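**Q** Got a predicted structure here, sequence first:
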Amino acid sequence: MQDSAIETNRNAVAGAPQSEEAMQQVPAVLSPPVLCCYVNPSKRIQVVRLSHLSEGEWEHILFPAQQFMFEAPPEAMLEVYKSPTLSVTPPEYIPCHGLRVQTD
């Protein structure tokens, strides 16, 4: 299962850069959460943030090659900050439906 989660993550990241406009298009009513997985593919620490949740938002620090599993609505977006300072470069937005773990 871990290999499929990592492959799902790689596929999502490859076509993932989303604009801030895409982040604003999250619907008001969200679907039930699904299990998601993101792996930091870089050699740097990343900060990931998930917002637009009914219970607020959260941030998590990921070290290089660290795998992070979480639950989120498929419509939500994971913000990935690759710069040491969050304000230097804009985040990459990855749709959570692309990070979904295949459990079949």
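**A** Noted; the coordinates are in hand.
**Q** okay, CA-based contacts and neighbour counts for the rest of this
**A** OK.
**Q** can you pull out the helices in the protein?
**A** 2-14, 20-24 (DSSP state H).
**Q** Quick one: residues in contact with the first one.
**A** This means helix 2-14. Outside helix 2-14, the residues within contact range by C-alpha atoms under 8 Å, 6 or more residues apart in numbering are 36-39, 94-95, 98-102.
**Q** put this beside the first:
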Amino acid sequence: MTKSQGVVYQPPLDTESEEILCQYVNATSHLQVIKINNIDNYDWEKVVFPGQRILFNTFKRAELSIYSTAQINTILIDTIDCKKLKVDE
């Protein structure tokens, strides 16, 4: 897979939540780990390479936590509401 290609992930169905298509781009020169873990029974994690774009479906209330692996350990660098990452279709 090249950097210009995205990866699409489909979450399990949740009839109480609206799903949205989101996009995240790792604009750094470091490997990142992104996670959604603020929703009960829904833990999702992906490794994102420098320059990689990832598309994913998730719940509107989800929060994306972004961890940098620039050092020997992983550090939380940001948390973004997935509503802000929504792709306009």
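**A** Yep, it's here. Just so you know, these numbers come straight off a predicted model, no measurement behind them.
**Q** Tell me which of the helices of structure 1 lies nearest to H60 of structure 1.
**A** helix 2-14 (16.7 Å; C-alpha to C-alpha).
**Q** residue in structure 2 matching L53 of structure 1?
**A** Counting by TM-score structural alignment, L53 of structure 1 corresponds to I39 in structure 2.
**Q** residue contacts, the residue nearest to that match when sequence neighbours are not counted?
**A** Excluding the flanking residues, the one nearest I39 of structure 2 by C-alpha to C-alpha, 6 or more residues apart in numbering is A62, at 6.7 Å. Applying C-alpha under 8 Å, 6+ apart, we find A62 of structure 2 in contact with 36-39, 81-83.
**Q** what's the matching residue for A62 of structure 2 over in structure 1?
**A** Under the alignment (TM-score structural alignment), A62 of structure 2 pairs with A76 in structure 1.
**Q** hang on, isn't V80 of structure 1 packed against C96?
**A** No - in this structure, V80 of structure 1 is not within contact of C96 by C-alpha atoms under 8 Å, at 11.9 Å.
**Q** re the thing from before, quick one: buried ones out of the contacts of helix 2-14 of structure 1?
**A** 36-39, 94-95, 98-101 (16 or more other C-alpha atoms under 10 Å).
**Q** With distance to S4 of structure 1 added, can I get those in TSV?
**A** Listed next are those as TSV, based on distance: C-alpha to C-alpha, whole Å:
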residue	distance to S4 of structure 1
C36	11
C37	10
Y38	11
V39	12
I94	17
P95	17
G98	12
L99	10
R100	10
V101	7
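**Q** Which of these fall within strands?
**A** Counting by DSSP state E, those place 36-39, 94-95 in strands.
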